[in-house]
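S.K.: take a look and give me a structure for this.
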Amino acid sequence: MTPTILWFRQDLRLADNPALHAATTTGPVLPVYILDDAAAGPHAHGGAQRWWLHHALAALQASLRARGLELLLLQGNAVTLLADLAARTGARTIHAARLYEPWARARDASLAAALATTGRSLTLHSGALLHEPHRIRTGQGNPYAVYTPFSRAIFALGEPAPPLPIPALTAAPAQPGLDLPALALLPTRHWADAFPKHWTPGEAGAATRLARFGTAELAGYDTQRNLPGLTHGTSGLSPHLRFGEISPRQVWHAARAGGAAGPHTFLKEILWREFAHHLLWHRPEMPEAPLQKTFENFPWQPNPRFLRAWQRGETGYPIIDAGMRQLWATGWMHNRVRMITASFLVKHLLQPWQDGEAWFWDTLVDGDLAANSASWQWVAGCGADAAPYFRIFNPVLQGEKFDADGAYTRAWVPEVAALPAKFLHQPWAAPRPPQGYPPPIIPHAEGRARALAAYAALKQAA
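M.R.: Now for the predicted structure:
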């Protein structure tokens, strides 16, 4: 029988995979994954994502092999490789989950055109989101630019369809490809050695995370999500969603089975992810350019020393440094601390938000182009639905509010761990400041004044 090609991309799972279901209806399935860094350009997987991808592909390989299928691994130009593969095997159709990044949309259009010349087709399926971005419109027929009405509109649509089970699979003849190590996804240095202590990439790892979070943790999510010192205050599902090892429908329905306040708050976080993709679909310039055009002339003050101290977690503000060190050690940072650290970079230090976005992209295992760029623009005050720029977090007060007992800060900044709570978030004020820990890179009052002055200059120039 003629095979059908299933092109895995950001849907590295077998359950609730509409593209996989569609592929099984037309004959034996030939699953393929292609590492196409050139097409993605500056948005190719960052270092931490590449570590995750290696292990996610290994997990997918094992799942497919258990069902008699072999995942074909290729590297290079996906348009050329898929067109050649279809011609060689006689496949008439390629099924894939829809992607939303501008570069991926352009590549899909090129592939569809190339296949059409030989009477073949590319069929895209929804699978990464609850709703397709181009189908969600305001009452006036426009894309949404503000999160709250967007989320209300999604809730008003009712419950998403239930997740699909894993279908019966018939294997197509295997094709020559690469071994997983040949993709060279793992880092050659040892900075990611601790990642396995924190993460289990793959569909099974995602299911385990969801099952754990679907009980007591979800019930307390409404308040616990803001406390970085809690081990299980958040779901930890973001990298699994990023690589499609679990679908938003699976997460949504599991959350609905939880308690009262927590699940609704958690579902709003799922919808923030949807909103970010909605913005990216309609504003493809979002990863590089401010959505509010007035910010194109913002008077940033690029300073390599400031940026490097922030990246290394050596700013002298314990809550900032704890977050940046957690990021480097685990490939992840608590969401509340992401906001605090990002605000500090773009406001106190006046560094361009794109520099922070690039660092997060390279170091986050859950680096997602839509969510990363939308969140940085939100913090920088230049997004479609942004926090005002003049909202400037006080890093001392933020630490005292969200890490009052110091569990998070003491774990990641051992230099200050012995300080009493009174001085933990302002160690320079202690009678004996800790040795080996830097003083604040800039005093809070000075950083705040600089930020407000820059914003005033922007408004005056507008």
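S.K.: from now on I want contacts and neighbour counts done on CA atoms only, so please keep to that.
M.R.: Fine.
S.K.: mind listing the helices for the stretch 51-200 of the chain?
M.R.: Assignment of helices within the stretch 51-200 of the chain using DSSP state H, counting those that start in this stretch yields the ranges 78-89, 102-116, 147-156, 195-198.
S.K.: Pro163: neighbouring residues, count only.
M.R.: Using other CA atoms under 10 Å, Pro163 is surrounded by 17 other residues.
S.K.: one more: Pro176?
M.R.: Pro176: 8 neighbours (other CA under 10 Å).
S.K.: do you know how far it is from Gly90?
M.R.: Counting by CA to CA, to the nearest Å, the gap from Pro176 to Gly90 is 15 Å.
S.K.: about what we covered before: got CSV for the helices of the stretch 51-200 of the chain, with distance to Ile340 too?
M.R.: Below are the helices of the stretch 51-200 of the chain laid out as CSV (distance: least, CA to CA, whole Å):
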stretch, distance to Ile340
helix 78-89, 39
helix 102-116, 29
helix 147-156, 20
helix 195-198, 22
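S.K.: the structure of the following sequence is requested for comparison with the preceding one:
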Amino acid sequence: MTSPSIVWLRDDLRLADNPALRAALDRDEPVVVLYVLDEVSPGIRPLGGAAKWWLHGSLASLGERLREKGGELVLRRGPATRVVADVVEDAGAGAVFWNRRYGAAEREVDGGLKETLRGDGIEVASFAASVLFEPWTVRTGSGGPYSVFTPFWKACQALPAPRAPLPEPRDVPGPGSSPASDALDDWGLLPTVPDWAEGLRETWEPGEPAARARLRGFLSDDLDDYDRARDEPAAGATSQLSPRLRWGELSPYTVWHETVAARESGANPGAASRFLSEIGWREFAAHVLFHHPDLATKNLRAEFDAFPWPRLEPSHLEAWQQGRTGVPLVDAGMRELWRTGIMHNRVRMVTASYLIKNLMIDWRRGEEWFWDTLVDADGASNPFNWQWVAGSGADAAPYFRVFNPELQAQKFDPRGSYVREWAPDHAAGDGPEPLVDLKASRAAALRAYEEVKQAAR
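M.R.: Predicted coordinates:
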């Protein structure tokens, strides 16, 4: 009598380089591939709207690919601890495999389930698949976590090189009768009334095949210019891989090794190294989240709890969200975000700085908006980067830095191409009036940061 294996997928929606899937196939038993939409377990953060849109597309693609290989994707919704146990019983499974997660609530769920299943005699194993260097393996000389990127990344590079990616399996044999599955459309992940996702559909094709195609295109066509043009939002020099990595349609091991191979084959070595360091920044975010699980809600640097946030002006927050601040580069970025679910990284820094340090709105309000509107909204990178801009997080020196959006536009969008594309009213001289004076609001922000500095003494 067979005892199928269950592969519980989460942020690893791929067949290639999936260690949990490989472990299941190595048992030479039928495989049940399971995805659980869990937004109810304690501490699990519900997905934002743009993320739900991406998840729908990625699951649809994965389900089709599994059927081509003889398998089936089982969809269930609810608290993962109960749902996975139910599927184990329904399938008569003898083993459950998954790839590890690093948020505190996720680790709590995974650890509890592992203990329960093993107590019932089920084989359970978890694997490293979403980061190159697991957070507890990178330690300072005193044994603690890192708070500055450069020494963190240097320590990572001193560790054994990331393992080679695993090949995609030829077949994923399912059981004769799969456990019952929800219908993907019944989950309501796609917006309907109103349908605001037209721009997302025009911009993206979720799924592993499109992810692999984009990686190949980036390495062959865009990598050589990455270090020179990556900060220019109109240049199209970025990888556009962040949602692919966030949803695990690509593994970081694949990105790492194929980038190294491109460098060894003659690609611009400086550009390749700079791109790999951006993968390192993603690793650093996961490292910080692991050691500071309340990163999305609590200042990493406790002295910033004394920051004198003024009373929230809702009309200012709404104007920022809608790209109506009167600042061309900020408004262009916010409109790009709403239309496409993505924003150029340089512009992300500028729009975040403007919200925090010119409008004097708590960074958590901006983090929440990005969480809802970014297709690559990640539980580590999103709050980590917001805290970096705010000055309250890791590697945030100089914490009092204020990005001047006009100077940033002159430097990185000197011909106004990005602003013309996303905020043509500004380019035509018809944009909204500025909400605040940049010089005066900068001075007010610096006074507030000085209060924090004085309070910490």
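S.K.: so can I have CSV of the helices of the stretch 51-200 of the first structure showing mean neighbour count and distance to Arg249 of the first structure?
M.R.: Formatted as CSV, those follow (neighbours: other CA atoms under 10 Å; distance: least, CA to CA, whole Å):
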stretch, mean neighbour count, distance to Arg249 of the first structure
helix 78-89, 16, 28
helix 102-116, 16, 23
helix 147-156, 15, 13
helix 195-198, 12, 24
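S.K.: out of those, flag the one nearest Pro287 of the first structure.
M.R.: Closest approach to Pro287 of the first structure among the helices of the stretch 51-200 of the first structure is made by helix 102-116 (9.9 Å; CA to CA).
S.K.: could you tell me the angle between the closest one and helix 78-89?
M.R.: Between the axes of helix 102-116 of the first structure and helix 78-89, defined by axes from the mean of the first three to the mean of the last three CA atoms, to 10 degrees, the angle is 30 degrees.
S.K.: one step back: of all the helices of the stretch 51-200 of the first structure, which one is nearest Leu72 of the first structure?
M.R.: Of all these, helix 78-89 comes closest under CA to CA, at 10.6 Å.
S.K.: so which of the helices of the stretch 51-200 of the first structure gets nearest Ala276 of the first structure?
M.R.: helix 147-156 (9.0 Å).
S.K.: how about that closest one, aligned to which bit of the second structure?
M.R.: The aligned range for helix 147-156 of the first structure in the second structure is 149-158, by TM-score structural alignment.
S.K.: chain center to the helix ranked longest in the second structure, what's the gap?
M.R.: What stands out as the longest helix in the second structure, according to DSSP state H, is helix 269-291. How far helix 269-291 of the second structure lies from its chain's middle: 13 Å, per CA atoms, centre = their mean, to the nearest Å.
S.K.: in that helix, what's buried?
M.R.: 269-273, 275-276, 279-291 (16 or more other CA atoms under 10 Å).
S.K.: how about stretch 382-399 of the second structure?
M.R.: 382-396, 399.
S.K.: next: stretch 357-370 of the second structure.
M.R.: Neighbour-count burial for stretch 357-370 of the second structure, with 16+ other CA under 10 Å as criterion, is recorded at Lys357, Asn358, Leu359, Met360, Ile361, Asp362, Trp363, Arg364, Gly366, Glu367, Glu368, Phe370.
S.K.: how about the residues you listed in JSON lines, adding secondary structure and distance to Pro79 of the second structure?
M.R.: Formatted as JSON lines, these follow (DSSP: H, G, I helix; E, B strand; the rest coil; distance: CA to CA, whole Å):
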{"residue": "Lys357", "secondary structure": "helix", "distance to Pro79 of the second structure": "39"}
{"residue": "Asn358", "secondary structure": "helix", "distance to Pro79 of the second structure": "41"}
{"residue": "Leu359", "secondary structure": "coil", "distance to Pro79 of the second structure": "39"}
{"residue": "Met360", "secondary structure": "coil", "distance to Pro79 of the second structure": "38"}
{"residue": "Ile361", "secondary structure": "coil", "distance to Pro79 of the second structure": "34"}
{"residue": "Asp362", "secondary structure": "coil", "distance to Pro79 of the second structure": "32"}
{"residue": "Trp363", "secondary structure": "helix", "distance to Pro79 of the second structure": "30"}
{"residue": "Arg364", "secondary structure": "helix", "distance to Pro79 of the second structure": "27"}
{"residue": "Gly366", "secondary structure": "helix", "distance to Pro79 of the second structure": "28"}
{"residue": "Glu367", "secondary structure": "helix", "distance to Pro79 of the second structure": "25"}
{"residue": "Glu368", "secondary structure": "helix", "distance to Pro79 of the second structure": "23"}
{"residue": "Phe370", "secondary structure": "helix", "distance to Pro79 of the second structure": "25"}
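S.K.: no more questions from me, cheers.
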